[in-house]
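Asker: fold the following for me, if possible:
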Amino acid sequence: MPTIVVDVMPKAELLDPQGKAIAAALARTGRGTFDVRMGKRFELTTEGPVSDELLASVREIAADVLSNGVIEDVVAVTVVENGVA
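Answerer: Presented below is the predicted three-dimensional model:
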């Protein structure tokens, strides 16, 4: 069954307090200094083939339901079949 993966990230111009907390924890535990941004990943599994119409529908769902357009960007919509993107 194909899976459509939607990745959502905070807009670049906004602060990411969760990412900052993760970066601070990594530094505090001696695991390195990183800039971290935390996002969301959604996996939508479908039984039928993935058509252009279905992908367009998922992009609309991603913009309207899965993300908050004021503070987040949908950065990727990817089809994964048998674990391979």
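Asker: hey, let's count contacts and neighbours off CA atoms from now on
Answerer: Noted.
Asker: in the protein, which spans are helices?
Answerer: 17-28, 52-61 (DSSP state H).
Asker: run the chain-centre distance for the longest one.
Answerer: I take that to be helix 17-28. In terms of Cα atoms, centre = their mean, to the nearest Å, the gap separating the centre of helix 17-28 from the centre of its chain is 19 Å.
Asker: now show me the structure for the sequence below, then we'll compare the two:
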Amino acid sequence: MARVVVDVMLKPEILDPQGKAVQGALPRLGFDGVLDVRQGKRFELEVEGEVTAERLAEIEKIAETLLANPVIEDFTVHVEDAS
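Answerer: Take a look at the predicted model:
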């Protein structure tokens, strides 16, 4: 069994109101020096067996079809260290 992680983020040109809300709250809470905040999503998929190139391609298709909206979001797929 292996864990594959899909990180989804809004494309840089897309406004991120949640990120801006967090950024605005930080100084009020006493946290200074944060110049920007972008909010995203993380999906962890537990898969059977070894993660092959074919399996990664299938997971990328899952991300493109279901987990991310490719019009406004970018995603990355990586295998997380099992240790």
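Asker: quick one: the helices of the first structure as TSV, columns for mean neighbour count too.
Answerer: TSV is the format used below for the helices of the first structure (neighbours: other Cα atoms under 10 Å):
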stretch	mean neighbour count
helix 17-28	15
helix 52-61	13
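Asker: tabulate the ones you listed (CSV), appending distance to Met9 of the first structure.
Answerer: CSV is the format used below for the helices of the first structure (distance: least, Cα to Cα, whole Å):
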stretch, distance to Met9 of the first structure
helix 17-28, 11
helix 52-61, 15
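Asker: tell me where the second structure has strands.
Answerer: Assigned by DSSP state E, the strands in the second structure fall at 2-10, 40-47, 73-80.
Asker: does Gly19 of the first structure touch Lys40 like I think?
Answerer: No: judged on Cα atoms under 8 Å, Gly19 of the first structure makes no contact with Lys40 at a distance of 12.0 Å.
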